[in-house]
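Student: Let me see the structure of the following:
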Amino acid sequence: MISLNKKSSLRNSLFLLLLSFQIQAQKNNSSTYDYAYDFEDGMAKVLGFDSEEGYIDKNGNEVIPLGKFKFSDHSYSNGLKTIRIPSGSETKYGFIDKNGTIKIEPIYENAYPFKDGLAAVQKNGKWGYIDTNGKTVINFKYKRISFFSEGLASVALDEKYGYINQKGELIIPYQYDWTFGFTEGLAKVNDGYKSTYYINTKGERKFADNTNDLNNGEFSSGLAIIKQNDKDGFINKEGKIVILPSYDKAYKFSGDIAIVIINRKYVLIDKKGSVISNQSYDDALYFKNGLCSVKLNKKWGCVDATGKIVIPIIYDRIGSFSEGLLSVNLNGKNFYIDQNNNCKIFCD
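Tutor: The predicted structure is shown next:
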């Protein structure tokens, strides 16, 4: 038999537990955060009104509380996220999992996110690579380093760059002043003699690029941006100009569509350089998952590859579609919608 005092105590405990759930439910709503970011790897970063950072899952639950960690600018990748921890007068970097548990201790001077199972980290002034268990896979010996892309990473022991594989084996010798990562089997490099060209993954020279442009050179959907006379156009994988450099600014293709700027207006073009729609925009974000976020008359919405409005242009702030969700802000409220403009998270 339970005494009256015990019943009262149990009732009070249940009440407090229920109240805590209610408070938590009230906490995570459209007014909780100052900013909500796109989802990556099942997690989305949120900002509090004092710039505290946290993370939510796709149910809107605050999995990593605001202010618990200081994060790098990179998103979750391979289930892990880079964090920054003060250590005396220095800052140390480590990695947490999706529950906010530290999986790789913050012992590094710098760290980049995981890609293809490896992360570039710095220790004692030198760079190397670790796996998702924190095990050193490629020793700390590099002066400069990059992400792995298509199985290769550009690294420098001293002043010249070469490319290594994921075993740390040198595949393309140290000979370049600067390099791009490989995209669609090609990488743009400069050999130090004002000679810029593209190579394949064997290091074989494929074709020249006489622009010496450090801002463009990645292939996407078979095309790469080229700049001539301060105008952007596109080349194919043989180095031939297929869309004449006539744009104030061009962004890489996503499928068959690219965004370009003409007279300060954003328009959509196809691979022939033809304008998709007569409608131009005041701003636009990169195409993602078949949709492009566009701004018109100070409001944001989304169009598809034909220029058709899919998400009405009514929002004050917007992200890009990722993992089936889009972060939007309307009248100071942050929430997430799907491709049918239905609210899915923070729908109060």
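
Student: make it CA atoms for all contacts and neighbour counts henceforth
Tutor: Fine.

Student: separation between residue 197 and residue 181?
Tutor: 13 Å (Cα to Cα, to the nearest Å).

Student: before we go on, could you also do this sequence so I can check it against the first one:
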Amino acid sequence: MRLIILTVLIFFSFAFSSLGQGNGLYAFIGKNNKYGFIDKYGNVKVKPNYLRVNDFSDGLCFVSKEVSSKGYKWICIDTVGNEVFDIKDNFPETGFRESFARISSFTEQWFINKKGKKVFDKTWKDGQGNFKNGVAFVSDVEFTDFYPIDTNGKRLENSTYSRIIVNSKLADPVEANKDTLVKFKQDSLWGFKNLKGDVIIPPTFYLVDRFENGLCGVRIHYAPFVTINDFYLDAIINIKGQLVNQVPMHCYLGFQGDLIVYYGGFHFSGGIYYLDKNGRKVIPKE
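Tutor: Predicted structure coming up:
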């Protein structure tokens, strides 16, 4: 039996193209134009020594210091920057989740544990996403026919799936941090109501995100030429509708952990930046 699993694909899906929070650490670009990691206060926890970095998960992160014949040479570091292992000329398809990561040689894929050792004693041609609740999806052909395996690498069912779409925004959203104001649109402008339907913040914004931790990203200036797929906002407001900060924010991601994440330019360009729970910019303390 063939099925198709389709879930909501959120604008910024979890892939290594964009960076956010993991293990309380946030990627930043140092004065040397290389990547390192800071905590939510801007303290440098991992020095900026890397050309490329992914997110921390399960206390580990794949990073690269050098270019290889296949693109980048990836190593795995811990939360203080110590190298734990390298994956030679292979590519990290995922970060660690539930103690496993999926690795690719570009012709086949396999899983490793947190010591960098290959597990399950088998390979596949393709895979989708990480392990979640003890299940991962792999395939013996490229791009289709995915099936679930357990944490022993054992196939769980005979069904195959045409596509698995991960509906995660860099990390699983924390429902407890969401506030109870609901956005609404009137005459092409956005405002917010409470759960009873009372208008709390009049519709004066050209675009809004959602409230989390008492703050919300909004667009207060008309922007006729915003690049497609660039979620561009230019201010932060509080639950009273008051401006907390005005700052151009491209590819706005909202709260990832304790900090708001956004970029300096469209398509995740221009550097990655952070605001704290007071809406103030977090500056790396190099």
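
Student: circling back: find residues that contact each of residue 197 and residue 181 of the first structure.
Tutor: Residues touching both residue 197 of the first structure and residue 181 (Cα atoms under 8 Å, 6 or more residues apart in numbering) are residue 188.

Student: for the nearest residue to residue 53 of the second structure once chain neighbours are set aside, what are its contacts?
Tutor: What sits nearest to residue 53 of the second structure in space, not counting adjacent residues and going by Cα to Cα, 6 or more residues apart in numbering, is residue 63, at 4.3 Å. With Cα under 8 Å, 6+ apart as the criterion, the residues that contact residue 63 of the second structure are 50, 51, 52, 53, 54, 74, 75, 76, 77.

Student: do the same with residue 173 of the first structure
Tutor: Taking Cα under 8 Å, 6+ apart, one finds 161, 162, 163 in contact with residue 173 of the first structure.

Student: how does it look with 10 Å?
Tutor: For residue 173 of the first structure, the contacting residues are 160, 161, 162, 163, 164, 203, by Cα atoms under 10 Å, 6 or more residues apart in numbering.

Student: Repeat that for residue 59 of the first structure.
Tutor: 344, 345, 346 are the contacts of residue 59 of the first structure under Cα under 10 Å, 6+ apart.

Student: number of nearby residues for the first one?
Tutor: Using other Cα atoms under 10 Å, the number of residues around residue 344 of the first structure comes to 15.

Student: swap in residue 48 of the first structure?
Tutor: Other residues close to residue 48 of the first structure by other Cα under 10 Å number 16.

Student: so it sits right up against residue 35, yeah?
Tutor: Yes. At 7.2 Å, residue 48 of the first structure and residue 35 qualify as touching, with contact defined as Cα atoms under 10 Å.

Student: Now do the SS call for the aligned residue in the second structure for residue 179 of the first structure.
Tutor: Under the alignment (TM-score structural alignment), residue 179 of the first structure pairs with residue 164 of the second structure. The three-state assignment at residue 164 of the second structure reads coil, by DSSP: H, G, I helix; E, B strand; the rest coil.

Student: burial of the counterpart of residue 44 of the second structure in the first structure, as a residue count?
Tutor: Under the alignment (TM-score structural alignment), residue 44 of the second structure pairs with residue 62 of the first structure. Residue 62 of the first structure has 20 neighbours, counted by other Cα under 10 Å.
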